[in-house]
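1. coords please:
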Amino acid sequence: MGLFSFIKNAGAMVFGIGRAADEETIETSKEVDATELRLEEAAARNMEETITDLELQVENLSVFVDDDMAKVSGLAYDQATKEKIILVIGNTAGISSVDDQMTVEHVAPEAQFHAVVSGDTLGKIAKYYYGNAMKYPEIFEANKPMLSDPDKIYVGQVLRIPNLD
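-> From the prediction side, this is the model:
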């Protein structure tokens, strides 16, 4: 359990939260608050649906979004599943932190997280963490089903780097 930080505007704008920098606001503050609350509730439900669609094994999943922070709870099947759920939520545009309140059924060593920077490839990341660029498939596999192709990572995305022990 803990608080994980992400880059707020690095993820895909797929859940209807976050605002574009040039977006004009002409609503009253009361209307904005009500609209944001509805968007946050919808975003939380969409994140839960995405996690279910990705077939990540978790019981009693609950996601709550408040502004740019998401709180997640539930019983994850294993540590890898828990970490993937945190990444699904944190790699969403508009989310800057995830408050992890999940428990794990099958405990294992925690993975490291890596924020992708310009010029990163899975091979370069594998070389940094494992000393061998050819270990990139380990990182790719650890981030499935969120990654569909080892060449499709983006700046600001946070990836799981599993222990190879």
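
2. switch to C-alpha atoms for all contacts and neighbour counts from now on
-> Fine.

3. Sticking with Val72, tell me its helix or strand.
-> Using DSSP states H and E, Val72 maps to strand 69-78.

4. Spell out which helix or strand contains Tyr154, please.
-> Counting by DSSP H and E, Tyr154 is found in no helix or strand.

5. which helix of the protein spans the most residues?
-> Counting residues, the longest helix found in the chain (DSSP state H) is helix 29-53.

6. Show me what that helix is packed up against.
-> strand 58-66, helix 79-90 (3 or more Cα pairs under 8 Å, 6 or more residues apart in numbering; DSSP states H and E).

7. returning to what we had before: got the buried residues for the strand holding Val72?
-> Using 16 or more other Cα atoms under 10 Å as the test for burial, strand 69-78 gives Met69, Ala70, Lys71, Val72, Ser73, Gly74, Leu75, Ala76, Tyr77, Asp78.

8. Stretch 35-43 now?
-> Neighbour counts using 16+ other Cα under 10 Å place Glu36, Leu39, Glu40, Glu41, Ala42, Ala43 of stretch 35-43 among the buried residues.

9. Could you also give me the structure for this second sequence? I'd like to compare it with the first:
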Amino acid sequence: MGIFDFVKSVGTKLGFGDDEPKAEDLKKELDSHNLGTGDVQVTVQGDKAVLTGNVKDQSAFEKAIIAVGNSLGVSKVEASELKVDGSAEGAAPVFYTVKKGDNLWKIAEAQYGKGHGDKNPQIFEANKPMLTSPDKIYPGQVLRIPPLA
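-> Predicted structure coming up:
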């Protein structure tokens, strides 16, 4: 399902120093969220992380991409070889890059339409466990935008 862009200069700092991200650090970060991504392999090509293997569902697929992509030093995540179990091809994920001044209410209104800011808990839930609080989002962070239930 292609290559996804991230902001290289923001995100979770992994390891020590300002070097390019290491595959083992990205894998450790991915596994720390308990997303069911044990069969996913991570390799690094410069500032691009490449995910291969299998995940259990579309949600795990999308969360794997943002868990790795929202790491400092990663500008792209390639997931063309990351497969969803029992599915030939999942739906195209919808991601949103947080801008200065954004909050989940504003993002919900922008993505779902005016008057749908109250749907912001769906965005928060779709980004757990990477998001621990709806108030802790930052510019440059990439969030999953789930379809409205």
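
10. still on that earlier bit, any idea which of the buried residues of strand 69-78 of structure 1 is the one closest to Gly131 of structure 1?
-> Comparing the buried residues of strand 69-78 of structure 1 against Gly131 of structure 1 with Cα to Cα places Asp78 closest, at 26.6 Å.

11. So what does the closest one match up with in structure 2?
-> Taking TM-score structural alignment, the alignment pairs Asp78 of structure 1 with Asp57 from structure 2.

12. dump the residue contacts of the equivalent of Lys99 of structure 2 over in structure 1.
-> Aligning on TM-score structural alignment places Lys99 of structure 2 opposite Val117 in structure 1. Val117 of structure 1 makes contact with Tyr154, Val155, Gly156 under the criterion Cα atoms under 8 Å, 6 or more residues apart in numbering.

13. out of these, who's nearest Lys82 of structure 1?
-> Looking across the contacts of Val117 of structure 1 and measuring by Cα to Cα, the closest to Lys82 of structure 1 is Gly156, at 20.2 Å.

14. show me what contacts the closest one?
-> So Gly156 of structure 1 contacts Phe6, Ile7, Ala10, Gly11, Ala115, Val116, Val117 (Cα under 8 Å, 6+ apart).

15. among the residues you listed, who's most crowded?
-> For these, the largest neighbour count, defined by other Cα atoms under 10 Å, is 24 neighbours, found at Phe6.

16. Not counting its neighbours along the chain, what's nearest the most centrally placed residue in structure 2?
-> Ranked by distance to the mean C-alpha position of structure 2 (Cα atoms, centre = their mean), the top residue is Ile66 at 1.1 Å. Excluding its sequence neighbours, the residue lying closest to Ile66 of structure 2 (Cα to Cα, 6 or more residues apart in numbering) is Val142, at 6.5 Å.

17. What's the local residue count around the aligned residue in structure 1 for the one you found?
-> Aligned counterpart of Val142 of structure 2 in structure 1: Val158 (TM-score structural alignment). Residue crowding around Val158 of structure 1 was assessed by other Cα under 10 Å; the count is 24.

18. Contacts only, for Val158 of structure 1.
-> Counting by Cα under 8 Å, 6+ apart, Val158 of structure 1 touches Phe6, Leu87, Gly90, Asn91, Phe113, His114, Ala115, Val116.

19. All set now, cheers.
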